[in-house]
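Visitor: Structure for this input, please:
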Amino acid sequence: MFETFIFICLCSWSLAGVFGVDEVKSVSVMEGDSVTLNTDDTDIQRNDQILWRFGHNNILIAQINRKNNKSKCHYNNAAGRFRDRLQLDHQTGSLSITNTTTTDSGLYKVTSSRTETPLSTFNLTVYAHLPVPVVSRDCASSSSSSQQNCSLVCSVVNVGHVTLSWYKGNSLLSSISVSDLSISLSLPLEVEYQDKNSYSCVLNNPISNQTQHLDITQLCHTCEDNIHCCSFTEAVIRLVLSALLGVATVAVLVYDIRSTRSELIRTEETKHYHQTLVKSDQHYELSRRMSSIYVQI
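Guide: Reported below is the predicted structural model:
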């Protein structure tokens, strides 16, 4: 029995060495920050040549040659995304990435010149900076809800790998999560007009968060004559529509004035033309009579 256990352990160790079974180390960082992928592995540090590879295609992005104590970064590889942003530590073999972007997220593997088996693997996730959530009155829902309740919505745009949540004090009311990139999220909430509790909308990812506190008295005041005093956006839209209507009215008035003026000018020109014709006829008749008198004489 003991011999069987030893045999299984030896086989497992052998397979781990052959297939490169290695723990993937997860690293997270905010966009724009620097990050260092520390090998902390004496086996890596003893190798003559250390190779850093990126992505599932194992693209070579940097290498260290201990024989001549030189290092090289392959900036043209990986579509040039790491240009002038990589730094190597000759002593430890660690790789540093400065001014990180979300496109730097992915797998990073350390191999040596002796074997292509990864000696260490990192899964780097670079998170974008989070916007502050926007809380506004949900006019469409408010129009159909009871007179005692106020419908709200918390919204964010162009986010990814985040969770949007409503809190009542420290208690979670509702939440929605997304793993896609560049997507818009909205989360509704209905409260009473006279509610005195503290509410907040929170947008967060694993390493940061943004919070917007709800001011019920500002957004959820009742409106006279069933007019919904909703969000700032609706007020702006109404103002723009009013301005456009005013511009259209002025344009119609100007066109009407110009048309009337043109009609008057055409009337005056026609009148003048007729007067000229009459005078011409009178002159012709006078000339004819004078000629007739002259002939008689």
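
Visitor: CA only for contacts and neighbour counts going forward, please
Guide: Will do.

Visitor: Could you pull out the buried residues of the host helix or strand of residue 167?
Guide: Secondary structure from DSSP states H and E places residue 167 in strand 162-168. For strand 162-168, the neighbour count (16 or more other Cα atoms under 10 Å) marks 162-167 as buried.

Visitor: Here is the second sequence; please produce its structure so I can put it next to the first one:
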Amino acid sequence: MGSVEKKQSVFGEKVSVMEGDSVTLNTNVSELREEDDILWHFGTDNSPLAEISREKQIFSIYDDVPDGRFRGRLKLDHQTGSLTITNITYEHAGIYKLEIIGVKWSSKTFSVSVYARLPVPNITSVCSSSSSGSSHCSLLCLVDNVSHATLSWYKGNSLLSSISVSDLSISLSLPLEVGYQDKNTYSCLINNPISNQTTHLDITQLCHTCSGKAVLILTFIY
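Guide: Model prediction:
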């Protein structure tokens, strides 16, 4: 399941939503008055998205502007004026502006960020022996095609290492080397501001075949 996170700031309301989910931008009005007009705009050029004028009986959605990216995705609550964007994609990230024009004029800004659904991390292991004869288990945690995310190794609840990616959609990998007799519990986690995925493993299960020969083992995902 997806999630939506909303935070207030001096620049308006920051909204984080998962790609493919729906998000509602609320007017925080329980019911519009007869003299109230509602205007919704998107982007730096203030492209009109929706309009309500109860006095004139206007309840309009302009989902073909600015370039058709909102077509079939907008819902307007006629009672409150709140705007819902369904099946949201990266194209719908940006600034939304609400104007309420009535006895008093008020406005509100929403900054919407859209994040991809995260894959479950995949972990592989290779066993090797050092010149001293001791065996080690080299782990590699890997995720494909992620952006705005952080990949981390944990031992129990303690963070061991992490690597992050911002705008680019790339593959991330993070190595970890442990002794094959290590009995601690390890996990690899991928997270962004609104969601996370974790693969847990037990070194005694993953590296129990380490005896100096190189082997490749896929972990079980719990």
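
Visitor: Just give the TM-score of the two.
Guide: Overlay of the two chains. TM-score (TM-score structural alignment, normalised by the length of the second structure): 0.79; 204 aligned residues with a Cα RMSD of 2.8 Å.

Visitor: quick revisit: dump the buried residues of strand 162-168 of the first structure to JSON lines, plus distance to residue 32 of the first structure.
Guide: Converted to JSON lines, the buried residues of strand 162-168 of the first structure look like this (distance: Cα to Cα, whole Å):
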{"residue": "162", "distance to residue 32 of the first structure": "18"}
{"residue": "163", "distance to residue 32 of the first structure": "21"}
{"residue": "164", "distance to residue 32 of the first structure": "23"}
{"residue": "165", "distance to residue 32 of the first structure": "26"}
{"residue": "166", "distance to residue 32 of the first structure": "29"}
{"residue": "167", "distance to residue 32 of the first structure": "30"}
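
Visitor: Residue 157 of the second structure maps to what in the first structure?
Guide: In the first structure, residue 157 of the second structure lines up with residue 170, judged by TM-score structural alignment.

Visitor: how many other residues sit next to its match?
Guide: Using other Cα atoms under 10 Å, residue 170 of the first structure has 10 other residues around it.

Visitor: now do residue 40 of the second structure
Guide: Per other Cα under 10 Å, the neighbour tally for residue 40 of the second structure reads 25.

Visitor: What is the equivalent residue in the first structure for it?
Guide: Taking TM-score structural alignment, residue 40 of the second structure has residue 52 as its aligned residue in the first structure.

Visitor: now swap in residue 175 of the second structure and tell me
Guide: Aligned by TM-score structural alignment, residue 175 of the second structure pairs with residue 188 of the first structure.

Visitor: That match: what's it in contact with?
Guide: By Cα atoms under 8 Å, 6 or more residues apart in numbering, the contact list for residue 188 of the first structure reads 151-154.

Visitor: try 7 Å
Guide: Shown in contact with residue 188 of the first structure (Cα atoms under 7 Å, 6 or more residues apart in numbering): 152-154.

Visitor: can you tell me which of these lies nearest to residue 122 of the first structure?
Guide: Comparing those against residue 122 of the first structure with Cα to Cα places residue 154 closest, at 35.6 Å.

Visitor: isn't there a helix covering the closest one?
Guide: No - looking at residue 154 of the first structure with DSSP: H, G, I helix; E, B strand; the rest coil, it is strand, so not inside a helix.

Visitor: For the second structure, which segments are assigned as helices?
Guide: Ranges of helices within the second structure are 203-206, based on DSSP state H.

Visitor: Taking the chain centroid, which residue in it is the extreme one?
Guide: What lies farthest from the middle of the second structure is residue 132; by Cα atoms, centre = their mean that is 45.8 Å.

Visitor: Could you check how far that one is from residue 212 of the second structure?
Guide: Distance, residue 132 of the second structure to residue 212 of the second structure, by Cα to Cα, to the nearest Å: 11 Å.

Visitor: picking that back up, want to try a markdown table for the contacts of residue 188 of the first structure, with distance to residue 74 of the first structure as columns?
Guide: Output for the contacts of residue 188 of the first structure, formatted as a markdown table (distance: Cα to Cα, whole Å):
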| residue | distance to residue 74 of the first structure |
| --- | --- |
| 152 | 52 |
| 153 | 48 |
| 154 | 45 |
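
Visitor: Same check for those residues, but in the second structure.
Guide: Here is what carries over to the second structure from the contacts of residue 188 of the first structure, by both residues aligned by TM-score structural alignment, their matches' Cα atoms under 7 Å: 152-154.

Visitor: Give the aligned range of stretch 52-60 of the second structure in the first structure.
Guide: Going by TM-score structural alignment: stretch 52-60 of the second structure matches residues 64-72.

Visitor: in the matching stretch, what counts as buried?
Guide: Buried residues in stretch 64-72 of the first structure, counted by 16+ other Cα under 10 Å: 64-66, 71.

Visitor: Residue 125 of the first structure -> the second structure?
Guide: Per TM-score structural alignment, the equivalent position to residue 125 of the first structure in the second structure is residue 113.

Visitor: and its match, how many residues sit next to it?
Guide: Using other Cα under 10 Å, the number of residues around residue 113 of the second structure comes to 19.

Visitor: could you list every residue that touches it?
Guide: Residues in contact with residue 113 of the second structure (Cα under 7 Å, 6+ apart) are 15-17, 93-94.

Visitor: For residue 252 of the first structure, pull up the helix or strand it's in.
Guide: helix 232-296.

Visitor: helices or strands next to that helix in the packing?
Guide: The contact analysis (3 or more Cα pairs under 7 Å, 6 or more residues apart in numbering; DSSP states H and E) places helix 232-296 of the first structure against no helix or strand.

Visitor: Distance-wise, check the spatially most central residue of the second structure relative to residue 20 of the second structure.
Guide: When Cα atoms, centre = their mean is applied to the second structure, the residue found nearest the centroid is residue 115 (3.4 Å). Residue 115 of the second structure is 9 Å from residue 20 of the second structure, where distance means Cα to Cα.

Visitor: swap in residue 13 of the second structure?
Guide: Distance, residue 13 of the second structure to residue 20 of the second structure, by Cα to Cα: 21 Å.

Visitor: So residue 170 of the second structure sits against residue 143, correct?
Guide: No - using Cα atoms under 7 Å, residue 170 of the second structure is not in contact with residue 143, being 8.7 Å away.
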